[in-house]
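A.B. asks: Next input, structure requested:
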Amino acid sequence: MSKQKFFITGTDTDAGKTVCSAALLYKASEAGKQTLGLKPVAAGCEDHGQGLQNDDALLHIKYSTEQLPYMQINPIALEEPIAPHIAAQHIQKPLSAQRIVGLVRGVLMINRADFMLIEGAGGWRVPLNLNETFADVAKELQAPVILVVGMKLGCINHALLTVEAIQRDGMKLAGWIANRVDPEMSAYDENLVTLKSLIQAPCLGDVPYLDNMEIEKVAEYIQLPE
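C.D. replies: Down below sits the predicted model:
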């Protein structure tokens, strides 16, 4: 079975990257794949007695079949719930694409998983420092990209700009997921049709707004990328 790895990005913060990532991991495991989800950088971590940990990273652990120590899933855990590069500056531990890529590759080289997800932070152009963004991590890893579109007013512009940036960076868009984050969004169906017409990549799912974001339920609305 050939190994697959994908980089997960979103149109912005709270687009639903982690929920969709967990649903993809669950779907892949149900299909008999060995799975692993990584969240190399996470801001907004809390210490409940086991060091700084992040809810998003914990969700990756829960839905990965390959169980690794927390520090391998989320090696850069930042306490402040702010832009990661600023949180890192505040503790004098600046971020770099080279360091993050090295940490991710170290895990991928020794792991048996055949379906792997690497989740970024926020959107495609979230800074790591004044010269690099998370896009540089995806480019160095050469991981096809899955874009999660937070479906709300303004999402068409956000989605198309992100797709344009991904493609301009020479990266393959493996697919995108429409994730309804605003239950009151007007003309939802028309917005979805527009995105499907303008994004030249497979739509991997249309996730409705769910009061209880059960990962197993979300997975019903998502298909695995090729």
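
A.B. asks: From now on I want contacts and neighbour counts done on CA atoms only, so please keep to that.
C.D. replies: Will do.

A.B. asks: who are the neighbours in contact with Leu78?
C.D. replies: Val41, Ala42, Ala43, Gly44, Cys45, Leu52, Pro84, Ala87, Ala88 (C-alpha atoms under 8 Å, 6 or more residues apart in numbering).

A.B. asks: Of these, which is the most crowded?
C.D. replies: Ala42 (28 neighbours; other C-alpha atoms under 10 Å).

A.B. asks: Around Ile82, how many other residues sit close by?
C.D. replies: Neighbours of Ile82 (other C-alpha under 10 Å): 13.

A.B. asks: repeat for Leu161
C.D. replies: The burial count for Leu161: 14, using other C-alpha under 10 Å.

A.B. asks: Please give the structure of this sequence too, so both can be compared:
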Amino acid sequence: MAQAYFITGTDTDAGKTSIAAGLLYAAKQQQRSTLAMKPIASGSEMTAEGLRNSDALALIAQSTVQLPYSEVNPYAFAPAIAPHIAAEEADVELSVSDLYRAAQVILQEQADFTLIEGAGGWRVPISATEFLSDLAIALQLPVVLVVGVKLGCINHALLSAQAILNDGLELAGWVANVVDPNCARLTENLATLRLHMPAPCLAEVPHLPIASAEYIAVYLQQACLYLINDTAK
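C.D. replies: This is a model prediction of the structure:
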């Protein structure tokens, strides 16, 4: 049975793409078909084929179902700034309805394991009236929250989790991704998160010198099984 999840983070640079790529790699190791989407991406580089975003390319590299880049990342912007500001500067109008239709193209492929990755944190504006979280609500996908473990992450994680639940969505689980190798009282912080987060911890990923999908997947095997086998629901 095909499983699909929306991946969000506690903040920019929480490691959403690294965790998503690791989960996709782990799913491939279990002989599952994989597909991912990055609806909106800022911080893209111009190439001969047009604007390309490194996060979107990382997801494509771990997808067994290969689609045109424009379907995986329909909105790519050059400056590494908030999506609604980047869109305004590029004279592009973003809307949940357009993103929803683009996401349906991905979901209709019915890959065994599909991930749709957000941008930044949960409540990221895409226009003056809509947020990227509205796309997750429209899609009604369960959410995986990537917690970038660093000083201040407990507050960010608890507020993000509460916002997801208040929006009526299922929080399938969260991944502790250690982004600060010098995070003080790491064990105590993780214990506090486990105590207060209203969803299971799917995995703890240490700070890795090589943050490739292959290395990260080592820590995500059980999380991947949990999600693929629908245990989260």
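
A.B. asks: Can you tell me which of the contacts of Leu78 of the first structure is nearest Glu140 of the first structure?
C.D. replies: Val41 (15.8 Å; C-alpha to C-alpha).

A.B. asks: so where is stretch 138-146 of the second structure in the first structure?
C.D. replies: Across the first structure, the stretch matching stretch 138-146 of the second structure (TM-score structural alignment) is residues 140-148.

A.B. asks: Show the end-to-end separation of that stretch, please.
C.D. replies: Distance between the two ends of stretch 140-148 of the first structure: 21 Å, counting by C-alpha to C-alpha, to the nearest Å.

A.B. asks: Centre of the chain to it, how far?
C.D. replies: Distance of stretch 140-148 of the first structure from the chain centroid (C-alpha atoms, centre = their mean, to the nearest Å) equals 9 Å.

A.B. asks: would you list the contacts of Leu78 of the first structure in TSV and tack on distance to Arg168 of the first structure and secondary structure?
C.D. replies: Shown next, in TSV, are the contacts of Leu78 of the first structure (distance: C-alpha to C-alpha, whole Å; DSSP: H, G, I helix; E, B strand; the rest coil):
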residue	distance to Arg168 of the first structure	secondary structure
Val41	24	strand
Ala42	26	strand
Ala43	27	strand
Gly44	31	coil
Cys45	33	coil
Leu52	36	strand
Pro84	24	helix
Ala87	28	helix
Ala88	28	helix
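
A.B. asks: Check those residues against Pro127 of the first structure and report the nearest one.
C.D. replies: Distances from Pro127 of the first structure to the contacts of Leu78 of the first structure, taken by C-alpha to C-alpha, are shortest for Pro84, at 7.7 Å.

A.B. asks: Could I get the full set of strands for the first structure?
C.D. replies: With DSSP state E as the criterion, the first structure has strands at 4-10, 35-38, 41-43, 46-47, 52-53, 76-78, 115-123, 145-151, 173-180, 203-207.

A.B. asks: so which of the ones you listed comes closest to Arg99 of the first structure?
C.D. replies: Smallest distance to Arg99 of the first structure across the strands of the first structure (C-alpha to C-alpha): 10.0 Å, for strand 76-78.

A.B. asks: Quick check: that closest one compared with the second structure, mean distance?
C.D. replies: Strand 76-78 of the first structure, aligned to the second structure and superposed, deviates on average by 0.8 Å (mean C-alpha distance after the TM-score superposition for the first structure).

A.B. asks: Where does that strand end up in the second structure?
C.D. replies: By TM-score structural alignment, strand 76-78 of the first structure lines up with residues 75-77 in the second structure.

A.B. asks: What's the match for Leu198 of the first structure in the second structure?
C.D. replies: Leu198 of the first structure maps onto His196 in the second structure when the alignment is built from TM-score structural alignment.

A.B. asks: how far away is that match from Ser160 of the second structure?
C.D. replies: For His196 of the second structure relative to Ser160 of the second structure (C-alpha to C-alpha), the value is 12 Å.

A.B. asks: So which of the two has more stuff around it?
C.D. replies: Ser160 (22 against 11).

A.B. asks: how about the more buried one, what's its match in the first structure?
C.D. replies: Match for Ser160 of the second structure (TM-score structural alignment): Thr162.

A.B. asks: I figured its match hits Ala135, correct?
C.D. replies: No: assessed by C-alpha atoms under 8 Å, Thr162 of the first structure is found out of contact with Ala135, at 10.7 Å.

A.B. asks: what residues do the two have in common as contacts?
C.D. replies: Trp124.

A.B. asks: For the first structure, which segments count as helices?
C.D. replies: For the first structure, applying DSSP state H gives helices covering 17-30, 55-63, 70-73, 84-90, 97-110, 134-141, 155-168, 188-198, 215-219.

A.B. asks: Format those helices as JSON lines; extra columns: distance to Phe7 of the first structure.
C.D. replies: Output for those, formatted as JSON lines (distance: least, C-alpha to C-alpha, whole Å):
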{"stretch": "helix 17-30", "distance to Phe7 of the first structure": "10"}
{"stretch": "helix 55-63", "distance to Phe7 of the first structure": "14"}
{"stretch": "helix 70-73", "distance to Phe7 of the first structure": "14"}
{"stretch": "helix 84-90", "distance to Phe7 of the first structure": "18"}
{"stretch": "helix 97-110", "distance to Phe7 of the first structure": "11"}
{"stretch": "helix 134-141", "distance to Phe7 of the first structure": "6"}
{"stretch": "helix 155-168", "distance to Phe7 of the first structure": "11"}
{"stretch": "helix 188-198", "distance to Phe7 of the first structure": "20"}
{"stretch": "helix 215-219", "distance to Phe7 of the first structure": "18"}
